[in-house]
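Novice: show me how the following folds:
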Amino acid sequence: MESHGYLSFKWSNNILYVNAFGPFNDEGAKEAAEAYIKEVINKKSLSFSVVEMLDNESIGSPNTMNEVSKLWRFLGEHGCTSLGIIYSNDIQRSLAEKYLPIFGKLFSKVEDAEKWFISRDTL
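Specialist: Below is the predicted model of the structure:
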């Protein structure tokens, strides 16, 4: 099956900004996770934060969300101290709440996630 959904990455100091585009099928989620893991491993940072920005169509099946949950756990195991998820709609917010790790929080704006990182002294 053809892959759907993709991610883009940008580092700014010790914050990884991840943009998620489109609905993800299982194949797209797998490819995106592989790229995400490679991005984190190549940075070799002992401590970092992540902002994931979901476009309005970013969503996945329950199976895809299980893979996302595994990816978020990987982040925590490799130095991520804060994970800010920027949702675009209530469906995303509701789904993310079910899978969010303890070091994660949901926001409607990037600026709020960045303020949270500062308040946690994770930068």
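Novice: from here on, just use CA atoms for contacts and neighbour counts.
Specialist: Fine.
Novice: what sits against the most centrally placed residue in the chain?
Specialist: Central residue of the chain (C-alpha atoms, centre = their mean): residue 52, 4.0 Å from the mean position. Residue 52 is in contact with 17-20, 83-86, counting by C-alpha atoms under 8 Å, 6 or more residues apart in numbering.
Novice: from those residues, which is closest to residue 10?
Specialist: residue 17 (5.1 Å; C-alpha to C-alpha).
Novice: ok, that closest one to residue 54 distance?
Specialist: 11 Å (C-alpha to C-alpha, to the nearest Å).
Novice: run this one through as well so I can compare:
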Amino acid sequence: LKDAVQWITQAGGMAVIAHPARYKFSANEEYALFSEFKAHGGRAVEVVTGSHTAAEYVKYAVTAQEFGLAASRGSDFHSPDESHTDLGTLPYLPGGLTPVWELLAERIQ
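Specialist: Okay, the predicted model is just below:
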């Protein structure tokens, strides 16, 4: 994880944990993942995604706040035949979160 975050950061990117509910970690494993990710410079977590439930949106919004991470959302759309959700139908990020695109906008100003 440390190497991956460093490679992304060194290349000018921003490390984001994508669709965390899909990994099926225990609560302790997930806490360790987010702790290590943040410690190594990870910046955001995908809170809203086509594969998350509404309860998982809330869970990862709380996780983002707890770890001081920005939040992203994405449909994970690959094609009309391989998609968890249609383009444009995902809900907005829950309130109180810093959208990852705000961090990106700060870089170009």
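Novice: just the element for the residue nearest to the centre of structure 1, please.
Specialist: strand 48-54 (DSSP states H and E).
Novice: which residues sit against the helix or strand hosting residue 5 of structure 2?
Specialist: Element membership of residue 5 of structure 2 [criterion: DSSP H and E] is helix 2-10. Residues outside helix 2-10 of structure 2 that contact it (C-alpha under 8 Å, 6+ apart): 14-15, 36-37, 40-42.
Novice: kindly recompute the last result at 10 Å.
Specialist: 1, 11-17, 36-43 (C-alpha atoms under 10 Å, 6 or more residues apart in numbering).
Novice: give me the mean deviation of the helix or strand just after that helix from structure 1.
Specialist: As assigned by DSSP H and E, the chain's next helix or strand after helix 2-10 of structure 2 is strand 16-17. Its match in structure 1 and strand 16-17 of structure 2 itself, once the structures are fitted together, sit a mean 2.3 Å apart by mean C-alpha distance after the TM-score superposition for structure 1.
Novice: distance from strand 16-17 of structure 2 to the middle of the chain?
Specialist: The chain centroid and the centroid of strand 16-17 of structure 2 are separated by 4 Å under C-alpha atoms, centre = their mean, to the nearest Å.
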